[in-house]
Structure formats: C-alpha cells, structure tokens
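**Student:** take this sequence and fold it.
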Amino acid sequence: MKLLVIDKTAVLNSSHERYERIASHPEVELCVFSPTSWHEHMRQVRAERTHHPAYRIELGRTFWNGSYSRCFYLTGLKKCIRDFRPDVIQLLEEPWSLFAGQAVNYARKFTPDCRLLFYTWENIYREGTYCSKIDFIHRRVEESVFEFASSGICATETAAEVLSRKGFFKPTPVIPYGIPSRFIAAEEEIHRRQARPLSEPPRIGYIGRLLEMKGIETLIRALTKVEGELILLGSGEAEKDLRALSADLGLEPRMTWISAVPPEEVIDHLKSLDVLVLPSRTTVTWAEQLGRVMLEAMGCGVPVIGSSSGSIPEVIGDSGLIFEEGNENTLAEKLRSLFEDVNLRRGLIQSGWEKVRDRYTWRSFADDL
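**Tutor:** Reported below is the predicted structural model:
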C-alpha cells in the first residue's frame, strides 16, 4: 500500500517518530510531504529532516506561511501526488483548509481511486463560518473534501460530534495525537516522583502561548489564594497585560517569567514543576482542542489541573483535576487539595502516566492510523 501523509508539522524532527513507526509496517510504502519551513512552536522552523532511509520525504514551498486559514502550497504537492500515485492519502489538516482543497483537486486528477482521510481538531460547531475573511472559499473546499474523503479522523469525541453536525456521515474514528517518547518517563522515575516531597514553596507552572484565551489571568488571580511560586514559560501578545496584573496584585516576587524555548528544552522545565495548570477559556470561536502540554506533563509524572474548556475534561478524565473555567476560587481549591493530600497527588501521578503511556504515544497513533 502506497501511503502519502501531508503534514505541515513534519518540518519538526520530533514528528518523524510517528512516521518511523508507520514505515515499520512491511505492507506500507510511505511518503511524507511537508513545507520547506513552517511557523511552529512560536518560531520559524526550516525542515529539520529532509531524507530518511525507511521512507520518502518531499517538500514544497508555501504562501502565507504560518497562516492556518490562508496558507497553500506553491510547489511540490501536485508533482508528489502525480509521481507517487498513492493508494491512500492521509491529510493531517482540517477539511476546510486550502491544503486539503489542493490535495483533493490533485487526487481527483491523478489518483481518483485513492482513499483520502483528513484529520480534524475542530470542537466548536460554527454554522457556515471558518474564522476567516474568505469563508466562502473554505465552505467550498470543505464540501469538496467531504464528498471525496473516505473518512474523517478526529482528535477527540467532540470533534467527531462537530463533523456529524456538519453533515459528514462517513466513518469518524477518534485517534488522538501522541507525544514524543522522550516525554514518557520510565516507571522507576515515576516512583521517585511519587516519593518526592513538594518543593518549598510548591512550583506551579504554565507552558504555552501567552494569549487572553489561554486563561492565564485566572491562574495569576488564583495565586493570591494559595502558597506557591508560579512559573510562566512562553511568549505572546498578552504578556504585557499579565505582567501588569501580577504587579498590581503584588505577585511579582512569586513569579518567574521564561521566554519561549526550543521544544527539546521544554521537558526539563516540565520536570521541575509540582503541578501544571492549563486554565484555558472558551471564546465564541475557540475552545481548547487537546492541550498537548498536559499530556507531556502527565507522561513526565507531573500532576495536571485543567479548566472545563473544550476537550480538556475529555483528555484529562480522572487522571487530573478540573475546575470551572474562569473561576480562580475553584482553581485555588484544586491547588490546595493537590498540595495537602499526598495520596491524591501520588494517585494522579500514577494514573496520568499510565493514561499517556497507553493511549497518547506516537506509537499508538501510528498503529491506529
């Protein structure tokens, strides 16, 4: 079977862990297509891997690089589909994206009998709107993709429900994204973390973009009600306002600000925390779609607390604590519970690690795909 995967995040070397697993299946001849560069993890990344002994890697130049709603391929994709003639095309793109529209157009022309599968994170149903000034184009693209596609793979159950509401009634299996194996701690390390006392003061962390919708204001306000040091790792347009808020509340001595770091350095910061908080807040057009940093924390043996936004409760389940989004009082209560109840803390470390190890690795993603 000739499988073509179209994936903008394949510019990252870490993404190829899943493709190495797919290529290990003897019946699969794999080709991975990605941009020559992409804006990922708050930085512009040139393709970190351009060849692999087990599968083909093809690259194409893009226009509007980094824009999820407007970006499309200028070169490479047409030639790749024409020459490779895949039996299956796996689009790791939303069905309304211009990337998806291009893939369907070329597939219809050069390999009309192939099976095409797209991947979706969308967990808010927006009738006829796509958060873009070119809604009419995205609507036409999505209609074309829905007609041609054999299946729509969903990151969460909520994403599958949204597809159904949109009128897509073909198979919609839920196959969640994975995380790199370096974030899955050895069992001995988990036992050491369970036996380790809390830091003094406890280290509370947030890792990600500093944006209003990420709910960091709620986390800062909760800090006034609990003991602890807050570490914010990331950059974003809300940083100035968040710094002003922390100063107004007299919290600056208890806060550490760290600018965005390369992906390979995140793990060391994660492991230094006693708890990771993802306090996202739902907007009219967005709700948290997965919260990958939660999975990375759980895999490292760090307990997590998440808001009720979007797919956070589905991802965390009973392996973390949930608070009402935007409510600093309930967040503070969850933090105190975690700090004061050693059995709760140890249990969450164990169940979180087991959940990620069994369900959210690139190995399981590749095998399910």
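**Student:** please count neighbours and contacts with C-alpha atoms only from this point.
**Tutor:** OK.
**Student:** for the residue nearest to the spatial centre of the chain, give its distance to residue 14.
**Tutor:** In the chain, the residue lying closest to the centroid (CA atoms, centre = their mean) is residue 292, at 4.3 Å. Separation of residue 292 from residue 14 (CA to CA, to the nearest Å) stands at 14 Å.
**Student:** what does stretch 348-368 rub up against?
**Tutor:** Applying CA atoms under 8 Å, 6 or more residues apart in numbering, the external contacts of stretch 348-368 come out as 17-19, 21-22, 175-181, 184-185, 190, 193-194, 295, 298-303, 316, 318-320.
**Student:** run the last query once more with 6 Å
**Tutor:** 18, 22, 178, 179, 298, 299, 301, 303, 319, 320 (CA atoms under 6 Å, 6 or more residues apart in numbering).
**Student:** off-centre distance for it?
**Tutor:** The chain centroid and the centroid of stretch 348-368 are separated by 14 Å under CA atoms, centre = their mean, to the nearest Å.
**Student:** now do stretch 168-177
**Tutor:** That offset, for stretch 168-177, works out to 17 Å (CA atoms, centre = their mean).
**Student:** for that stretch, buried residues please.
**Tutor:** Neighbour counts over stretch 168-177 (16 or more other CA atoms under 10 Å) mark 168, 172, 173, 174, 175, 176, 177 as buried.
**Student:** now those as JSON lines including distance to residue 269 and secondary structure?
**Tutor:** What follows is those, written out as JSON lines (distance: CA to CA, whole Å; DSSP: H, G, I helix; E, B strand; the rest coil):
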{"residue": "168", "distance to residue 269": "41", "secondary structure": "coil"}
{"residue": "172", "distance to residue 269": "36", "secondary structure": "coil"}
{"residue": "173", "distance to residue 269": "34", "secondary structure": "coil"}
{"residue": "174", "distance to residue 269": "31", "secondary structure": "strand"}
{"residue": "175", "distance to residue 269": "28", "secondary structure": "coil"}
{"residue": "176", "distance to residue 269": "24", "secondary structure": "coil"}
{"residue": "177", "distance to residue 269": "22", "secondary structure": "coil"}
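**Student:** also this sequence, please, to line up against the first:
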Amino acid sequence: MRVTLISKALVVGAYQRKCELLAAHPGVALTVLVPPSWGNQPLERAYANGYALQVIPIRFNGNFHLHYYPTLPRALAQLRPDVVHVDEEPYNLATWLAVKAARALRPSPRVVFFSWQNIRRRYPPPFSWMERSVLRTADAALVGSESACVVWRAKGFTRPIHVIPQFGVDEQTFAPPDERRNGEAFVVGYAGRLVREKGVDVLICAFARLPNSARLLIVGAGPELNALRALAQQLRVAERVTFCPSLPSTHMPEFYRALDAFVLPSRTLPNWKEQFGRVLVEAMACGVPVIASSCGEAPSVVGDAGLIFDEADDAALADCLTALMAQPDRRAELGRRGRARVLAHFTMRHIADRTVEVYRALCADAGR
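**Tutor:** As a prediction, the model looks like this:
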C-alpha cells in the first residue's frame, strides 16, 4: 500500500515520529511531502527513518487559506500512491488542488483530508466552492474531535469520518523527570500563541492572586506580547513572570519538567474555540498536573486527569492554582493520572495505528 502524506505541520521535527510509526506497519510504503518551512518555522528535521521524505516548494507560505504546492501534481504522478492523505482543512486551496491532482491519476487513489474545524463557519467564494468540491470527492475524513465530526456532517459530508487527533505524543521523549520537582518556588507554565483567544491575560490575573513564592513561565510569541508584559507590570508581578520566545519542539520536554503546574486558559471567540490543546497532552505525558479552561475540546482532552475552570474566570483559576500549590500529593496524583491518560489515548503509536486502519479500510473498499 503506497501512501503519500502531504503536511506542512511536519516541519516540526517531533511530529515526524508519527511518520516512522506509520511506515513501520507491514505493507505500508510511506512518502511524506513537506515544505521547507511554514511561516517562520523552518523544517526542523530533513531526514527520514523508515519512510521517504521529499521537500517540495510552497507558494504563499504562511497563508492558511491560499498556500499550495506548485509541483504536487508532478510528484503524485511519479509516486502513484494508493492513498493520498492531505493533512489540511477542506476549504483551503492546497487541499482542493491536491484532491484535484489525485483525481487526475489513473487509477485514482483514495483521498482523505484532516480537519480541526469545530465551529460551523461559512466561507465566501472561492473557498466555499473549494470546500464543496472536496466534500463531494474525498473518500474519508480524519477530524480532531467529535465536535468537528458534527460540523462536517452538518455540511453534508456523507462518507466515513474518523475522530483521530492529528498528532499524538512520543511518550519516550515526553516523559516525567527521574525525580519529582522539589524547588522552593511554585512554578506555573504556559506555552503557545500569545493571542487573545488563548486567554494568557486571564492566567496573569489569576497568578497575581498567588503568594510571592510563585513564578510564571510564559513561552511563545504573538501580537499580545507587549500588552501581556504591560498587564504584568500593572498587577505588580512582572518580576515574577518570565516571557520566553517559542522553543523548538525538541526543547519542550525540558520546559514541562521544570513546572509544578501547566495552564491552558483558552477563551471562546465568535470565530474560534479550543480545538484540542496539544500542549495539554505534552504536559500530561511529562507528569505535570494540568489546569484547563472550559473552552472547546480542552475538558475532553483532560478528562479526570486535571482541573477545569470556567473560561475567563481568573478567580476560579487562582483557586485551582492555590489548591495545587498547597497540596503536593494531589499534584503528584494528577501527574500520574495525566501520564496514564496520554498512554491510553494520545500516544503517537496510538494515532498512527488508528490512521493505518483507515488507510487499509480505504484500500479494501477500493478493491471491492
């Protein structure tokens, strides 16, 4: 079974572990097509282990809706895949062109797309036209959540939809430290984009209610950086809040292991709600107790392995942090439960195994 996976997300080196596990399945010959960069993120790992990795040019790099791969039709014609996996939303130009190129091959391969979209949004032409075309011609969909499944059923997609998050976690790389943290300071962490929907201002307001022995590490970049720095100054906690630029994926386990608690304080906006929260499962895999807001999919990801607070309620978040600060045994228990939940549901191997099942079902259906 020849599989071609087209993914800009795989510029992140840690994510390529999924490809190794996909290719490890008997009978799977995997080729991954990846751009040399996505936005400001360069390709972190340009070698492959057990599969073929081809770097192909990208146009309109960094534009989510308009980017595409000009040499993709030629690449697919050379590879002659049985399955084309477009790791992209169905309303994007890249997806529409990839599906069109796949359908032009003879014999035509099976085509699957991926979506995180958990809000039913309407797009203007030509994006609405491209979306309808992809929904009409794709053979299956992978989605990151049950709410995304509901969206695409409501939009008329009638073929199989499989709820499989885009990437899992490598449980060997993202693992607890050999010894539990035992520092004087209680260290709280956040990692991600510094944008309004991620609610980092709520976290800073909650942190300002904690004792002076607490510290806050914020890793990431975005347009809210200066406003967040100003808020920390205004609340007189700037000396206890450290802002760090985004880290390479390979450095993230070290970041998580330095924490006593990790917080994802996302807030719902009219056009966005939390789609998954990958940082949650990374922190959980490292044995760090997590606190998430009630936004979108975050509570489903955390389950009973962490704490949930009402989004935008900084007092409620402060109560969660205060409770963990005062109860080291509870922190340890939540850390163990989080790790166990990741091992049961969110490892790279789990995601890869379920994805190969989809590939095999598509090929079996094609052979009937």
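**Student:** about what we covered before: so which of the contacts of stretch 348-368 of the first structure wins on neighbours?
**Tutor:** Per-residue neighbour counts (other CA atoms under 10 Å) across the contacts of stretch 348-368 of the first structure peak at residue 301, which has 33 neighbours.
**Student:** if I line the two up, what does that one land on in the second structure?
**Tutor:** Aligned counterpart of residue 301 of the first structure in the second structure: residue 287 (TM-score structural alignment).
**Student:** secondary structure class for that match?
**Tutor:** Counting by DSSP: H, G, I helix; E, B strand; the rest coil, the backbone at residue 287 of the second structure sits in coil.
**Student:** strands of the stretch 251-368 of the second structure, start to end?
**Tutor:** With DSSP state E, counting those that start in this stretch as the criterion, the stretch 251-368 of the second structure has strands at 261-264, 290-293, 307-309.
**Student:** now distance to residue 78 of the second structure too, for these, in CSV please.
**Tutor:** As requested, the strands of the stretch 251-368 of the second structure are arranged in CSV below (distance: least, CA to CA, whole Å):
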stretch, distance to residue 78 of the second structure
strand 261-264, 44
strand 290-293, 46
strand 307-309, 50
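**Student:** any chance of those strands in a markdown table, with distance to residue 83 of the second structure and mean neighbour count too?
**Tutor:** Output for the strands of the stretch 251-368 of the second structure, formatted as a markdown table (distance: least, CA to CA, whole Å; neighbours: other CA atoms under 10 Å):
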| stretch | distance to residue 83 of the second structure | mean neighbour count |
| --- | --- | --- |
| strand 261-264 | 36 | 26 |
| strand 290-293 | 37 | 26 |
| strand 307-309 | 40 | 21 |
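**Student:** nearest to residue 231 of the second structure, of those?
**Tutor:** Residue 231 of the second structure sits nearest to strand 261-264 of all the strands of the stretch 251-368 of the second structure, at 17.8 Å, using CA to CA.
**Student:** quick one: that closest one to the first structure mean distance?
**Tutor:** Comparison of strand 261-264 of the second structure with the first structure after fitting gives an average deviation of 0.5 Å (mean CA distance after the TM-score superposition for the first structure).
**Student:** hmm, back to that, verify the contact between the match of residue 301 of the first structure and residue 174 for me.
**Tutor:** No. Applying CA atoms under 6 Å as the test, residue 287 of the second structure and residue 174 come out as separate, 8.9 Å apart.
**Student:** could you find the closest non-adjacent residue to whichever residue in the first structure pairs up with residue 245 of the second structure?
**Tutor:** Matched by TM-score structural alignment, residue 245 of the second structure corresponds to residue 259 in the first structure. With CA to CA, 6 or more residues apart in numbering as the criterion, residue 259 of the first structure has its nearest non-adjacent residue at 5.0 Å, and that residue is residue 234.
**Student:** neighbours of the equivalent of the one you found over in the second structure, just the number please.
**Tutor:** Using TM-score structural alignment, the equivalent of residue 234 of the first structure in the second structure is residue 220. Residues near residue 220 of the second structure, counting by other CA under 10 Å, number 17.
**Student:** and residue 220 of the second structure, how far is that from residue 245 of the second structure?
**Tutor:** Residue 220 of the second structure is 5 Å from residue 245 of the second structure, by CA to CA.
**Student:** for residue 131 of the second structure, same thing?
**Tutor:** Look at residue 131 of the second structure and residue 245 of the second structure: by CA to CA, they are 35 Å apart.
**Student:** mean shift between the top helix by length along the first structure and the second structure?
**Tutor:** Counting residues, the longest helix found in the first structure (DSSP state H) is helix 342-359. Following superposition, helix 342-359 of the first structure is found to deviate from the second structure by 1.5 Å on average (mean CA distance after the TM-score superposition for the first structure).
**Student:** residues of that helix that come out buried?
**Tutor:** Under the neighbour-count criterion of 16+ other CA under 10 Å, helix 342-359 of the first structure has 345, 346, 348, 349, 350, 351, 352, 353, 354, 355, 356, 357 buried.
**Student:** just the helices in the second structure please.
**Tutor:** Counting by DSSP H, the second structure has helices at residues 17-23, 72-79, 93-103, 127-137, 146-154, 200-207, 225-234, 252-257, 278-285, 298-302, 314-326, 328-345, 348-366.
**Student:** right, so of the ones you listed, which gets closest to residue 61 of the second structure?
**Tutor:** The nearest among the helices of the second structure, by CA to CA, is helix 93-103 at 11.0 Å.
**Student:** the first structure: matching residues for the closest one?
**Tutor:** Mapping helix 93-103 of the second structure onto the first structure (TM-score structural alignment) gives residues 98-108.
**Student:** what's the average distance of the matching stretch to the second structure?
**Tutor:** Looks like 1.0 Å for stretch 98-108 of the first structure (mean CA distance after the TM-score superposition for the first structure).
**Student:** in that stretch, what's buried?
**Tutor:** Using 16+ other CA under 10 Å as the test for burial, stretch 98-108 of the first structure gives 98, 99, 100, 101, 102, 103, 104, 105, 106, 107.
**Student:** buried stuff in stretch 351-362 of the second structure?
**Tutor:** Neighbour-count burial for stretch 351-362 of the second structure flags 351, 352, 353, 355, 356, 358, 359, 362 (criterion: 16+ other CA under 10 Å).
**Student:** you'd agree residue 114 of the first structure is up against residue 89?
**Tutor:** No. Checked against CA under 6 Å, the pair residue 114 of the first structure and residue 89 is beyond contact range at 7.2 Å.
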